[in-house]
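Colleague: using only what follows, build the 3D model:
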Amino acid sequence: MSFWQRLSRPWRHTPHGRVLRLSPPETLLLGFTLLCLIGGGLLRLPMAATVTLDWQEALFTATSAVTVTGLAVVDTSAFTPFGQVVLLALIQIGGLGFMTFGALTLLLLGARLPLQQQNLVREALGETSLGELSQLVRLVVAFAVLVEAVGAGLLALHWVPELGWSRGLWASLFHAVSAFNNAGFSLWPDSLTRDVGTPLVTLVVSSLFIVGGLGFVVISDIREKRRWGRFSMQTKIVLCATLAINLVAMAAMAALEWHNPATLGGLESLGDKLQAAWFQAVTPRTAGFNSVDTAAMSDASSLLTMLLMFIGGGASSTASGIKLTTFIVLLLVARAFLRGTQPTAYGRAIGEQTVMKAVAVALAGVALVFVTLLVLCITDGRLAFLDLAFESVSAFGTVGLSRGITNELSLPGQWMLMLTMLLGRVGPLSLGYFLATRRTRGMRYAEGHIQIG
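Modeller: Below is the predicted model of the structure:
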């Protein structure tokens, strides 16, 4: 049965009740699409913004919020408090996953998760087993609320004295939720450039989206094991790779932008430059905030940022991209091939299925970015190629960084970005599902030889 046939008749009647015909990836994609439509309808209301939004602008903003991207055709400051609350709700639901909220509702009502819903939540969280799923869902929500509350409290120490109690608390809460969910939405048109030299803001916000990008499975492992020697291989890889890639990216960003008067070179103190270099190095994976003008960065820095956006954060996290673990597996496979050994990490071998999945996910990511860029070159060829490429990678990685061309794109170009944001958010999960549930053939063929390289 094709997808459209299953969509027209989504339920199958069995002696034990109705069963959903749609696969978990299809349900996730439809769920996110429905959330985008609902969010677009709410943002279209006159009470949601101080300016009149058309359907295209409202739907693009809602899609960007649900996919926790941050690309915008309308400044967040143009929305009323009601509109900002809608945005915040879409960011929270999109970041944690709508199936997580559905599962939590069932758990709070005392119901046991049916197998079909367990599969959906498992795909949304990137889990590979059904064991302890209820505990993981509770941990996801409780941990998110705790971290966001702590982050909002710390940010309030700076913004409440500056903006007053009501505006300061709201700004703190909004940015804390947006940062933890790697959304990149800010209440100010210039993002966080006004606080480029404020350690309390840059360090708290960067800490929030780094923690959110580690992955809930890693957080759960740290909570349970508490010792480095007992951590799983994935936890060790994610922690070490996160630290290494952030430090290397910071050094590279500092070297490339140190004398650029429009970015780091325009800052007065050494501390401000180091803070800005750190923030611009970690935000592409995949937070979307910026403390300096992204459009003013050099071409080399933009290419580095694109690489970081493509890699993304950890699996089962609020971040997107091909995921950090995929990138590390590819590096380990390349190293093993050059050495003529088996790919290993921390005394454990990396299985063939993991390698195949990493290659498939990376190739799918490259293909999606290429198709998006090709379409943008056709629809918006008047704009600079680097700007279009930057926008394409940002949409795929659901990052939200932009060189300032989002609202200059044509309607077909904006529709392409919306599709890319949705596929970039749901695509890796869907691909992982199909790889995990593929059928095994009953026969094996003799190997043939193909020359590579």
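
Colleague: CA atoms for contacts and neighbours, from now on please.
Modeller: Noted.

Colleague: helices or strands up against whichever helix or strand residue 155 is part of?
Modeller: If you go by DSSP states H and E, residue 155 is part of helix 133-163. Judged by 3 or more Cα pairs under 8 Å, 6 or more residues apart in numbering; DSSP states H and E, helix 133-163 is in contact with helix 98-108, helix 165-180, helix 199-212, helix 216-225.

Colleague: only the buried residues of the first one, if you could.
Modeller: For helix 98-108, the neighbour count (16 or more other Cα atoms under 10 Å) marks 98, 99, 100, 101, 103, 104, 107 as buried.

Colleague: do the same with the shortest one
Modeller: Applying a neighbour-count criterion of 16+ other Cα under 10 Å, the buried positions in helix 216-225 are 216, 217, 218, 219, 220, 221, 222.

Colleague: now for it, which elements pack on it?
Modeller: helix 133-163, helix 233-257.

Colleague: need these in TSV with mean neighbour count and distance to residue 50, can you?
Modeller: Putting the helices and strands packed on helix 216-225 into TSV (neighbours: other Cα atoms under 10 Å; distance: least, Cα to Cα, whole Å) gives the following:
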stretch	mean neighbour count	distance to residue 50
helix 133-163	18	20
helix 233-257	17	37
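
Colleague: can you tell which of the ones you listed is closest to residue 55?
Modeller: Residue 55 sits nearest to helix 133-163 of all these, at 31.2 Å, using Cα to Cα.

Colleague: starting at the chain centroid, how far to stretch 364-382?
Modeller: 20 Å (Cα atoms, centre = their mean, to the nearest Å).

Colleague: also stretch 54-71?
Modeller: Using Cα atoms, centre = their mean, the offset of stretch 54-71 from its chain centre is 15 Å.

Colleague: and of the buried residues of helix 98-108, the nearest to residue 442?
Modeller: Nearest to residue 442, judged by Cα to Cα, of these is residue 99 at 35.1 Å.

Colleague: just give the closest residue to the closest one, not the sequence neighbours.
Modeller: Spatial nearest neighbour of residue 99, chain neighbours left out: residue 121 (5.5 Å); criterion: Cα to Cα, 6 or more residues apart in numbering.

Colleague: what do you get for residue 251?
Modeller: residue 277 (7.7 Å).

Colleague: with residue 68 instead?
Modeller: residue 183 (4.0 Å).

Colleague: same deal with residue 58?
Modeller: Residue 58 sits nearest to residue 40 (Cα to Cα, 6+ apart), 4.8 Å away.

Colleague: the one you found: how many residues sit nearby?
Modeller: Residue 40 has 24 neighbours, counted by other Cα atoms under 10 Å.

Colleague: next, the structure of the following sequence, for comparison with the previous one:
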Amino acid sequence: MKSSLKRIELTPPQILVLGFAAIILCGAVLLSLPIASATGKSLSFLDALFTATSATCVTGLVVVDTGTSFTMFGQIVIVLLIQIGGLGFMTMSTLFAFALKKRISLKERLILQEAMNQGSMEGIVRLIRKVIRYSLTIELVAAVIFAIRWSFDLGPAKGIYYGIWHAISFFNNAGFDLFGPITGQFSSLTSYADDPIINIVSMGLIISGGLGFVVISDLLEYKKLKRLSLHTKVVLSATGILIVVGALVIYIFEFTNAKTLGSMNWHGKIWAALFQSVTPRTAGANTIDLGSMRQASQFFMIVLMFIGASPGSTGGGIKTTTFTTLIGAMVAMIRGKEDIVLFHYRLGKDRIMKAITLTMIALFLVIFVAMVLSTTEDHPFLMILFEVTSAFGTVGLTMGLTTDLTVFGKIMIALMMFAGRLGPLTLAYALGPKTEKELYRYPEGKITIG
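Modeller: So this is what the prediction gives:
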């Protein structure tokens, strides 16, 4: 007898949302086990859920110090969540499918297209192969360099373990670290503020993870194709400008601040300013005390965190291409031009509308949550706004608020991390009703703007 119940058909955005939620829940259960806790006692489920959300959404905000609060089992669970969350659970599923020589179905290709933020399914499986190959290669090279460097400080065994662990964390822009037992809880990379090797490798991982796999593929194939796509040109230009401008702003504002750059020598100041410019692009690691920075610097970092990384990457935020489109629209309007032109290409109206929509949803979300938390958390508003933006941008930087969050605050920040990782539009498509094409259009009207 046929069932009277209709089969529930999930859209690709809905599958992504449910898939990430399932991974987070599994991670929370594992992290709440006594074997995962350094004390031998179960971590509260809320704290385990918060940590699993932060790891899977590659954020880095933590309510307990990773290095001192978790055993090796717990740390391995966290780094696996980071790898799965950074590359995407569909990418990891595809990896297993490749290993089993299983065919990728049309439905799976649609989900991969949504996960990688691609405009079409053409070449999506080939892109996933490249994503896996590039990611593992970059992480392996960085892990070897880290292991050699940290072997001098920590010994060979711990140096190798720390090298592999942090290479995965930083490439996936997670920002988790294990230096709590060595340099103090929640210390991140502050003891390596002027170390050129740690700075260069860490920033290299953060930037390469934040550029997006399409851009990395374009760069590696440039020698053969002798050209770069418009997307790659925009991403590279925006990333370079934001890093340079960010470093200059932080260097200028913090130069005389004795609690941050003021006490460092000249090359330490340069490394620290450059690192703090790179890390708000959704990385989460830091080499100076962010809570001691001047308010101007902290607010500027909020702007960088809101912009975030690039599409199809391990990072969050509204993305560099969205920000560039908005700047292009402003310049075009000021110059009296109808079209936004980037590198001699005109952007389509649908791209512009999507950029505006994404930015407005993100802005409303950040402002609303910050306003709500300002009534439940007894802390300055700038600190709350910093935390909320960090969660939305899946950055992981904090001015010290995370450990003081109330139960309600932890839930709200966890939801922000989840929304930031999946993207506001993906969540809107997943939660909203299916739309049908309109059969008519209303007459055009005019209103006064400005």
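
Colleague: counterpart of the residue nearest to residue 251 of the first structure in the second structure?
Modeller: Using TM-score structural alignment, the partner of residue 277 of the first structure in the second structure is residue 273.

Colleague: superposed on the first structure, where does the helix or strand containing that match end up, distance-wise?
Modeller: When elements are assigned from DSSP H and E, residue 273 of the second structure belongs to helix 266-278. Superposed on the first structure, helix 266-278 of the second structure shows a mean distance of 0.5 Å to its aligned residues (mean Cα distance after the TM-score superposition for the first structure).

Colleague: which part of the first structure lines up with the helix or strand following that helix?
Modeller: Past helix 266-278 of the second structure, further along toward the C-terminus, the next helix or strand under DSSP H and E is helix 295-307. Taking TM-score structural alignment as the measure, the first structure aligns residues 299-311 with helix 295-307 of the second structure.

Colleague: which residues touch that stretch?
Modeller: With contact meaning Cα atoms under 8 Å, 6 or more residues apart in numbering, stretch 299-311 of the first structure is reached by 249, 253, 256-257, 281, 284-286, 321-324, 327, 365, 386, 390, 393-394, 396-397, 399.

Colleague: in it, what counts as buried?
Modeller: 301, 302, 304, 305, 306, 308, 309, 310, 311.

Colleague: so what's the residue nearest to residue 99 of the first structure up against?
Modeller: 99, 100, 103.

Colleague: over to the spatially most central residue of the first structure. Which of the three states is it?
Modeller: The residue lying closest to the centre of the first structure (Cα atoms, centre = their mean) is residue 319, at 2.6 Å. With DSSP: H, G, I helix; E, B strand; the rest coil as the basis, residue 319 of the first structure sits in coil.

Colleague: circling back: ok, the residue nearest to residue 251 of the first structure - contacts?
Modeller: 250, 251, 253, 254, 264.

Colleague: again, only using 6 Å
Modeller: 250, 253, 254 (Cα atoms under 6 Å, 6 or more residues apart in numbering).

Colleague: residue in the second structure paired with the first one?
Modeller: Right, residue 250 of the first structure. That one, residue 250 of the first structure, aligns with residue 247 by TM-score structural alignment.

Colleague: isn't that match up against residue 272?
Modeller: No - with contacts counted by Cα atoms under 6 Å, residue 247 of the second structure stays clear of residue 272, the gap being 8.6 Å.

Colleague: which residues in the stretch 301-450 of the second structure form strands?
Modeller: 341-342, 345-346 (DSSP state E, counting those that start in this stretch).

Colleague: okay, those strands, which one's buried deepest?
Modeller: strand 341-342 (a mean of 16; mean count of other Cα atoms under 10 Å).

Colleague: from residue 100 of the second structure, how far out is the aligned partner of residue 142 of the first structure in the second structure?
Modeller: Using TM-score structural alignment, the equivalent of residue 142 of the first structure in the second structure is residue 133. Applying Cα to Cα, to the nearest Å, the value for residue 133 of the second structure to residue 100 of the second structure is 17 Å.

Colleague: show me what residue 358 of the first structure aligns to in the second structure.
Modeller: So residue 358 of the first structure corresponds to residue 355, using TM-score structural alignment.

Colleague: was I right to think that match contacts residue 321?
Modeller: No - contact criterion Cα under 6 Å: residue 355 of the second structure and residue 321 do not qualify, at 8.3 Å.

Colleague: so for the two, which residue has more residues nearby?
Modeller: Remark: of residue 355 of the second structure and residue 321, residue 321 carries more neighbours, 23 against 19, as counted by other Cα under 10 Å.

Colleague: what's that one aligned with over in the first structure?
Modeller: Under TM-score structural alignment, residue 321 of the second structure pairs with residue 325 in the first structure.

Colleague: next one: that match from residue 353 of the first structure, what distance?
Modeller: With Cα to Cα as the criterion, residue 325 of the first structure and residue 353 of the first structure are 14 Å apart.

Colleague: again with residue 12 of the first structure
Modeller: Computed with Cα to Cα, the distance linking residue 12 of the first structure and residue 353 of the first structure is 32 Å.

Colleague: for residue 43 of the first structure, same thing?
Modeller: Applying Cα to Cα to residue 43 of the first structure and residue 353 of the first structure gives a distance of 43 Å.

Colleague: same question, residue 158 of the first structure
Modeller: 48 Å.

Colleague: not counting sequence-adjacent ones, nearest residue to the aligned partner of residue 425 of the first structure in the second structure?
Modeller: By TM-score structural alignment, residue 425 of the first structure lines up with residue 421 in the second structure. In space, residue 421 of the second structure comes closest to residue 57 once its chain neighbours are excluded; the distance is 5.2 Å by Cα to Cα, 6+ apart.
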